[in-house]
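Visitor: One predicted model, sequence on top.
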Amino acid sequence: MDARFPATSLRDHLVSLPTTDPADDQDVDLSVAPEAFLPVFAAGMDEETAAVLAVSQRPFAVAAYTEAASAAAWKGKPSWGIVATADQTVQPEVERSGYERAGFREVIEVDGPHLLMHTHPADVVRVIVRALSETADHTV
């Protein structure tokens, strides 16, 4: 989480669980409370699919919020980004700021929720195809 930006609703709906990784010294994994999964994480999806995702989600380590990444592919590779402007999981301003700071080649904005690949798949595919066409080796 980035303290420079307002928190999203995710913060109020995280559940702490004992870690399943004995090597993890944080001792806590996080997940989205199942009852909040649809409005916070899976907005725009049908209720049945969101319910399945809510109970099958893989917890993530607290380190995802507290530790810096050891490497960043965008430092040496061209990158594209998508901002989900109605995201309740990741603050859109955090995404915009990160993409700008990293010098992403292109950033598009889609008026949609966090799981754009489910709710706006055509928009996501267009970005992937554009990135592929600009980076693929066509000499095969």
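Guide: On my side now, so go ahead. Numbers count the residues shown, from 1 in each chain.
Visitor: can we go C-alpha only for contacts and neighbour counts from here?
Guide: Fine.
Visitor: what about the helices in this protein?
Guide: 47-56, 63-66, 92-102, 116-119, 121-135 (DSSP state H).
Visitor: Now render the ones you listed as a markdown table, adding distance to Leu38.
Guide: A markdown table is the format used below for the helices of the chain (distance: least, CA to CA, whole Å):
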| stretch | distance to Leu38 |
| --- | --- |
| helix 47-56 | 6 |
| helix 63-66 | 22 |
| helix 92-102 | 18 |
| helix 116-119 | 12 |
| helix 121-135 | 18 |
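Visitor: can I get those in CSV with distance to Ala33 and mean neighbour count?
Guide: Formatted as CSV, the helices of the chain follow (distance: least, CA to CA, whole Å; neighbours: other CA atoms under 10 Å):
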stretch, distance to Ala33, mean neighbour count
helix 47-56, 8, 14
helix 63-66, 17, 12
helix 92-102, 21, 16
helix 116-119, 20, 16
helix 121-135, 25, 13
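Visitor: Can you say which of these is nearest to Asp21?
Guide: With CA to CA as the measure, helix 63-66 is the member of those nearest Asp21 (12.5 Å).
Visitor: here comes the other one, which I'd like you to weigh against the first:
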Amino acid sequence: MQSTRPTVVLVHDGCSDATTWFGVIAELHRRGLTVLAVANPLRGLAHDAAYLASVVADIGGPVVLVGHSYGGAVITEAGGAPNVVALVFVAAYLPDVGESHNALASRFGPSPLIPRLRRTEFTTDGTERATELSVPRECFRPFVAADLGEEVAQVLAALQRPVAERVLTDAPTAAAWRTTPSWALVAGADQALPPSIQRFTARRAGATVLELPDASHAVAVSRPTAVAELIHDAARSPSVRPVTPPSAGAAPGGR
């Protein structure tokens, strides 16, 4: 029997990992929600969205998808699955079809962090080489986690997973926010993803917007209660459509 209570699926940013959701998960558990924090592959938008779609397909009931920063692009691409009932964007950008991160940055100004990122090469399938990005430790607190202490910021810097540089130029082929109710948290003091991009794309999508003027890019760590409350609001909103259970004999999703 399918559950009618939504499962919250959390998708982390590039130069990050799923542990950044630790405080948010604890807060959501206190509110009685089931939560899954996926390991975003960070190899490219099409690849990452396909992986997320396979995870969502395996969940037997409604899903609230939550994306942080680049994770917002991933849930934009993957969030059209029939059991996705709400989208929540946390210090994220909500690209339209054919619109990359760099295209948005060309309109609103680039992040001051981008030129400071460390670039290294990695091997893709076969013998091809590609570039991946990470945040130098000395840049992590001022640009990513300014509202956290130095010790915590350095732990986050040590936990980060590099992201393929191509995510800056990859563009979605679908925009799930066009058909799915959306919520967005704008981090007003973000030095990694300009708040102007967060604000514009959230309002363009018609999202319910919460702005925290003093929050850094690491808002999920520094303000877990506020992030969890926004997710909880989305999960229980009357605007969230019910999910119709599959007919008997229908093939379940699977990876």
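Guide: Nice, thanks for sending it over. Computed from a predicted model, the values in this text were never measured in an experiment.
Visitor: returning to that earlier point: Ala72 of structure 1: which of the helices of structure 1 is closest?
Guide: Across the helices of structure 1, the minimum distance to Ala72 of structure 1, taken as CA to CA, is reached by helix 92-102, at 9.6 Å.
Visitor: What's the average distance for the closest one when superposed on structure 2?
Guide: Comparison of helix 92-102 of structure 1 with structure 2 after fitting gives an average deviation of 1.1 Å (mean CA distance after the TM-score superposition for structure 1).
Visitor: Which part of structure 2 matches that helix?
Guide: Aligning helix 92-102 of structure 1 against structure 2 (TM-score structural alignment) gives residues 195-205.
Visitor: thinking again about what came up before, for Trp80 of structure 1, find the nearest of the helices of structure 1.
Guide: helix 121-135 (6.9 Å).
Visitor: for that closest one, packing partners?
Guide: strand 80-84 (3 or more CA pairs under 8 Å, 6 or more residues apart in numbering; DSSP states H and E).
Visitor: got a list of contacts for the strand it packs on?
Guide: 92, 95-96, 99, 104-114, 116, 124, 127, 131 (CA atoms under 8 Å, 6 or more residues apart in numbering).
Visitor: quick one: it to helix 121-135, angle?
Guide: Here strand 80-84 of structure 1 runs at an angle of 160 degrees relative to helix 121-135 (axes from the mean of the first three to the mean of the last three CA atoms, to 10 degrees).
Visitor: Quick check: which of the helices of structure 1 is nearest to His13 of structure 1?
Guide: Nearest of these (CA to CA): helix 47-56, 12.2 Å.
Visitor: before we move on, what SS does the nearest residue in space to Val240 of structure 2 that is not next to it in sequence have?
Guide: Distance criterion CA to CA, 6 or more residues apart in numbering; nearest residue to Val240 of structure 2, sequence neighbours excluded, is Val85 at 5.6 Å. Classification of Val85 of structure 2 using DSSP: H, G, I helix; E, B strand; the rest coil returns strand.
Visitor: Val85 of structure 2 and Arg236 touch, don't they?
Guide: No - using CA atoms under 8 Å, Val85 of structure 2 makes no contact with Arg236, being 10.5 Å away.
Visitor: Report the central residue of structure 2.
Guide: Centre of structure 2 computed as the mean C-alpha position; nearest residue by CA atoms, centre = their mean is Gly67, 1.9 Å away.
Visitor: Buried residues, stretch 17-26 of structure 1. List them.
Guide: Thr19 (16 or more other CA atoms under 10 Å).
Visitor: Same question for stretch 48-58 of structure 2: list its buried residues.
Guide: Those would be Asp48, Ala49, Tyr51, Leu52, Ala53, Val55, Val56, Ala57, for stretch 48-58 of structure 2 by 16+ other CA under 10 Å.
Visitor: right, and the helices of structure 1 - which one's nearest Ser31 of structure 1?
Guide: So among those, helix 47-56 is nearest, using CA to CA, at 9.0 Å.
Visitor: The closest one corresponds to what range in structure 2?
Guide: Residue span in structure 2 matched to helix 47-56 of structure 1, by TM-score structural alignment: 150-159.
Visitor: The spatially closest residue to Ala153 of structure 2 that is not a sequence neighbour and Ala192 of structure 2: what is the separation?
Guide: Spatial nearest neighbour of Ala153 of structure 2, excluding adjacent residues (CA to CA, 6+ apart): Arg141 at 5.4 Å. Taking CA to CA, to the nearest Å as the measure, Arg141 of structure 2 falls 11 Å from Ala192 of structure 2.
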